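Chemist: Need a 3D model of the sequence below.
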Amino acid sequence: MKTIIFGNSGSGKSTLSKRLAQEHSAAHLDLDTLAWLPTSPPTRAQLGSSLDKINEFIQSHSDWMIEGCYSDLIKPIAEQCQYLVFIDLDVETCKANAKARPWEPHKYPSKEAQDENLDMLLAWIEDYDIRDDVFSKAAHTKLFETFTGNKVRLESNQQSRAFSLK
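Modeler: Model (predicted):
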């Protein structure tokens, strides 16, 4: 299975992609791990460098799950996937999910450090519908609507929990 999952922060991309990766013995890639440079504050890595790393990952694995909110990284690789999944939840659900998320050790040194960033994350989630960038609902909707392959839009936590790949 070659699958790309995208949506707002807090939409459940990591939860769904990790579950599907385990169910299908697929490699998993969180785009957060290569989209940013390890600077303080974090700075976006060069687009070409990130795409090179993504393509290395794709070439190294026969089955993969890629997840993230970066339409500028997803669009160039979308034609390589068998399934494109847009988790399109309302902002309030994403905020509730973010408040309940477990510690993400690949992003933060501790749960406390993650929680210190929560207010910023909630503000980021809140602006999803009005932003005009590669992370916005507008960019995600355009990506989904212009993709011509197999695609699905999930609009609730329940749909995400029930979703499976055939």
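Chemist: use CA for all of it now, contacts and neighbours both
Modeler: Fine.
Chemist: can you pull out the strands in this structure?
Modeler: Per DSSP state E, the chain carries strands over the ranges 2-7, 27-30, 36-37, 43-44, 64-68, 83-87, 151-154.
Chemist: Can you give the contact residues for the third one?
Modeler: Strand 36-37 is contacted from outside by 42, 43, 44, 45, using C-alpha atoms under 8 Å, 6 or more residues apart in numbering.
Chemist: Kindly report the same for stretch 71-80.
Modeler: 2, 4, 47, 50-51, 55, 84, 134-135, 139-140, 143, 147, 149.
Chemist: Please give the structure of this sequence too, so both can be compared:
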Amino acid sequence: MTKALIFGNSGSGKSTLAKRLCKDADLAHLDLDTLAWEPTTPPERKPLALSAAAIHAFTSEHSNWVIEGCYADLIAIASPLAEELIFLDISAEDCIAHAHARPWEPHKYPTKEAQDANLEMLVDWIRAYPERDDSCSRQAHVEMFEAFSGEKTRITSPSSTLPGEEV
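Modeler: Coordinates of the predicted model:
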């Protein structure tokens, strides 16, 4: 695997899996949260064209990579370049538990306190994943997974491993 896309609900383990794959195979890592949002309060999505330009710059700069995020519209931009798609189709309850246990993400929040102040909103958003109809919804993720014609893996348990890995 040299070009992989990982997507799923917030708290599904996308970043954890991406970091592990990048470390094991010396791949470049792009977390779509770092380019999807304007630095405003409240947060506002960047125009799709700006995010697309950043994705294209990343994929042009790196020959081997993992891109991860919950944004089906952004994943779709990189999809034609990807060799593998990994869908972390984890239950909302497991994702919520992961969100509560999440360590501080300094690339997203200035302090752990700022991250924790956002937790209640995040949990509500995670819980709504099966019913939402936006580009970060389960529906959008299932459609993207089903449409992808390359190698693909759907993981439904947080304790699952990828093919070829030991438990």
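Chemist: Now the TM-score, please.
Modeler: The TM-score (TM-score structural alignment, normalised by the length of structure 1) is 0.96; 164 aligned residues with a C-alpha RMSD of 1.2 Å.
Chemist: In a markdown table, list the strands of structure 1 along with distance to residue 105 of structure 1 and mean neighbour count.
Modeler: A markdown table is the format used below for these (distance: least, C-alpha to C-alpha, whole Å; neighbours: other C-alpha atoms under 10 Å):
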| stretch | distance to residue 105 of structure 1 | mean neighbour count |
| --- | --- | --- |
| strand 2-7 | 20 | 25 |
| strand 27-30 | 12 | 20 |
| strand 36-37 | 16 | 14 |
| strand 43-44 | 19 | 12 |
| strand 64-68 | 16 | 25 |
| strand 83-87 | 23 | 23 |
| strand 151-154 | 26 | 17 |
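Chemist: Tabulate those strands (CSV), appending distance to residue 75 of structure 1.
Modeler: Listed next are those as CSV, based on distance: least, C-alpha to C-alpha, whole Å:
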stretch, distance to residue 75 of structure 1
strand 2-7, 10
strand 27-30, 15
strand 36-37, 18
strand 43-44, 17
strand 64-68, 12
strand 83-87, 11
strand 151-154, 14
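Chemist: in structure 2, which residue is closest to the centre?
Modeler: Closest residue to the average C-alpha location of structure 2: residue 69 at 1.9 Å, with C-alpha atoms, centre = their mean.
Chemist: got the residue ranges for the helices in structure 2?
Modeler: Assigned by DSSP state H, the helices in structure 2 fall at 14-25, 33-36, 48-61, 72-78, 92-101, 112-117, 119-127, 138-147.
Chemist: Of those helices, which is nearest residue 164 of structure 2?
Modeler: When the helices of structure 2 are compared by C-alpha to C-alpha, helix 14-25 sits nearest residue 164 of structure 2, at 12.8 Å.
Chemist: contacts for that closest one?
Modeler: The contact list for helix 14-25 of structure 2, computed with C-alpha under 8 Å, 6+ apart, reads 6-8, 27-29, 31, 65-69, 88.
Chemist: now, among the contacts of strand 36-37 of structure 1, which is nearest to residue 155 of structure 1?
Modeler: The nearest member of the contacts of strand 36-37 of structure 1 to residue 155 of structure 1, counting by C-alpha to C-alpha, is residue 44 at 28.7 Å.
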